[in-house]
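1. I'll drop the sequence and a predicted model, then ask my questions.
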Amino acid sequence: MITYIAFLRGINVSGKNKIPMIELRELCENIKLQDVQTYIQSGNIVFKSVIKSTSELERLIAAAILKRFDLEVPIIVKTVEQLSAILNENPFASNDENIKKQLYFVLINEKLNIEALSKFRAEVFTNEEFSISDSCIYLKCSAGYGKAKLNNNLIERKLKVRATTRNYKTMNKLLEMVG
């Protein structure tokens, strides 16, 4: 069994795309995922599976959500090792609690288009810094993510990828949950 973390995009936001966590856990158990746990209402699932493909798990969970809730929800699945690497490679890592509150992780699982990436790297966002890896776009939003121009929607639009964003606290809590 492999331990995974699934990140659902855009559920339970401003009363839209409602999926109660207890029902999400039950749904995951019904599709044979093991030791299912959720963390907060934004759609974070920790689970175990014998399936070795993250893309297969993404399709499986998305299809089950579509069938049960009639919602098309983008899902990104990472292994514990991948999540650990994302956190360890954070270029903005700091022990300063105020800086930790400014850190966000935009998770991706698609190859970035070289041309779009080149244009994006040239952009400047006031009070915002970013760094790009193959699986994550790291954000440091000095004025807070709520006021950030550089957000998930902009990244998806400019880089033509599916993405979902989590803050530092959530990412660390999920890693803590997997032991």
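-> On my side now, so go ahead. Numbering: from 1, shown residues only.

2. Every contact and neighbour count from this point should use C-alpha atoms.
-> Will do.

3. For Lys18, the count of nearby residues, please.
-> Other residues within reach of Lys18, judged by other Cα atoms under 10 Å, total 15.

4. give the contact list for it.
-> Neighbour list for Lys18: 11-12 [criterion: Cα atoms under 8 Å, 6 or more residues apart in numbering].

5. For the longest helix along the chain, name the packing helices and strands.
-> Under DSSP state H, the helix in the chain containing the largest number of residues is helix 54-69. Applying 3 or more Cα pairs under 8 Å, 6 or more residues apart in numbering; DSSP states H and E, one finds that helix 54-69 contacts helix 21-30, strand 75-79.

6. Kindly calculate the angle that the next helix or strand along the chain from the longest one makes with helix 21-30.
-> Using DSSP states H and E, the helix or strand that follows helix 21-30 in sequence is strand 34-39. Here strand 34-39 points in a direction 160 degrees away from that of helix 21-30 (axes from the mean of the first three to the mean of the last three Cα atoms, to 10 degrees).

7. take the one below as the second:
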Amino acid sequence: MTTYAALLRGINVGGHRKVPMAELRRLIEGLGHGDVRTHLQSGNAVFSAAGRNAAEATTESLAASLGRAIEEHFGFTVPVLVRDHAYLSAVVEDCPFPAAGLEGRQLHVTYLSEPVDAARFVALDRSTFLPDEFRIGDRALYLYVPDGLGRSRLAEALGRPALWRDTVATSRNWNTVTRLVEMTRD
């Protein structure tokens, strides 16, 4: 049995695209998954795939299935990424910033649907955003913002849709990143 985290992008923000967590849990259970739990109201769900579901599951197929179910049930499209415990743990282990010495609001991970290379960010003059910094990982972008996300010009620049062309990107603060590792531990 494998445990996964589903990361939903852009739900329950400003009263738009409302997805109550109790309904999301029931929806995931209805897809045949077990041990369904949610974390916060921002689109984090953990579930296990057992039996036939586990044998046929890939993170991509699980994300597609959940995305279709959400659209059918709620009537709008929600980009979904699904990641397993091994991947989530590797993201934490590979963090290029000193996470242990930082507050959760100072460090964020943007999970990506595909690998991206540094060429995508060549137009950003990183020195103009200091002390804010980012690093590219395995289908993840690490963002260090010492004064928090709300005050970060770099976060604003990285959030421009044109930068992500056809890539699903959804961000979580470090507290949520580490909590999802704990929740997906088999």
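-> Thanks, I have it. Worth saying up front: this structure is predicted, and the values here are computed from it rather than measured.

8. TM-score of the superposition?
-> Overlay of the two chains. TM-score (TM-score structural alignment, normalised by the length of structure 1): 0.90; 177 aligned residues with a Cα RMSD of 1.9 Å.

9. Can you tell me the SS state at Leu150 of structure 1?
-> Secondary structure, DSSP: H, G, I helix; E, B strand; the rest coil: Leu150 of structure 1 is coil.

10. And it, what's its match in structure 2?
-> The criterion is TM-score structural alignment: under it, Leu150 of structure 1 has Leu154 as its aligned partner in structure 2.

11. could you list every residue that touches Phe92 of structure 1?
-> Listed by Cα under 8 Å, 6+ apart, the contact partners of Phe92 of structure 1 are 103, 138, 140.

12. Translate Arg172 of structure 2 into the numbering of structure 1.
-> In structure 1, Arg172 of structure 2 lands on Arg166 (TM-score structural alignment).

13. and the gap between its match and Gly43 of structure 1?
-> Note on Arg166 of structure 1: its distance to Gly43 of structure 1, by Cα to Cα, to the nearest Å, is 10 Å.

14. is it true that the match of Arg172 of structure 2 lies in a helix?
-> No - counting by three-state DSSP, Arg166 of structure 1 falls outside a helix, being strand.

15. you'd agree it is up against Gln102?
-> No - counting by Cα atoms under 8 Å, Arg166 of structure 1 does not reach Gln102; the two are 11.2 Å apart.

16. ok, how many other residues are close to the closest residue to Ile45 of structure 1 other than its chain neighbours?
-> Leaving aside its chain neighbours, Ile45 of structure 1 sits nearest to Thr38 (4.5 Å; criterion: Cα to Cα, 6 or more residues apart in numbering). Counted with other Cα under 10 Å, residues neighbouring Thr38 of structure 1 total 19.

17. what's the answer for Lys67 of structure 1, then?
-> Under the neighbour criterion other Cα under 10 Å, Lys67 of structure 1 is assigned a count of 11.

18. can you check the one 10 residues further on too?
-> Counted with other Cα under 10 Å, the neighbours of Val77 of structure 1 add up to 26.

19. OK, contacts around it?
-> Contacts of Val77 of structure 1 by Cα under 8 Å, 6+ apart are 4-7, 54-55, 57-58.

20. equivalent range in structure 2 for stretch 67-80 of structure 1?
-> The aligned range for stretch 67-80 of structure 1 in structure 2 is 72-85, by TM-score structural alignment.

21. Show the end-to-end separation of the matching stretch, please.
-> End-to-end for stretch 72-85 of structure 2, by Cα to Cα: 28 Å.

22. Would you indicate which residues of it are buried?
-> 78-85 (16 or more other Cα atoms under 10 Å).

23. same question, stretch 116-133 of structure 2
-> Within stretch 116-133 of structure 2, the residues scored as buried using 16+ other Cα under 10 Å are 116, 129, 132-133.

24. again with stretch 22-30 of structure 2
-> Buried residues in stretch 22-30 of structure 2, counting neighbours by 16+ other Cα under 10 Å, are found at 24-25, 27-29.
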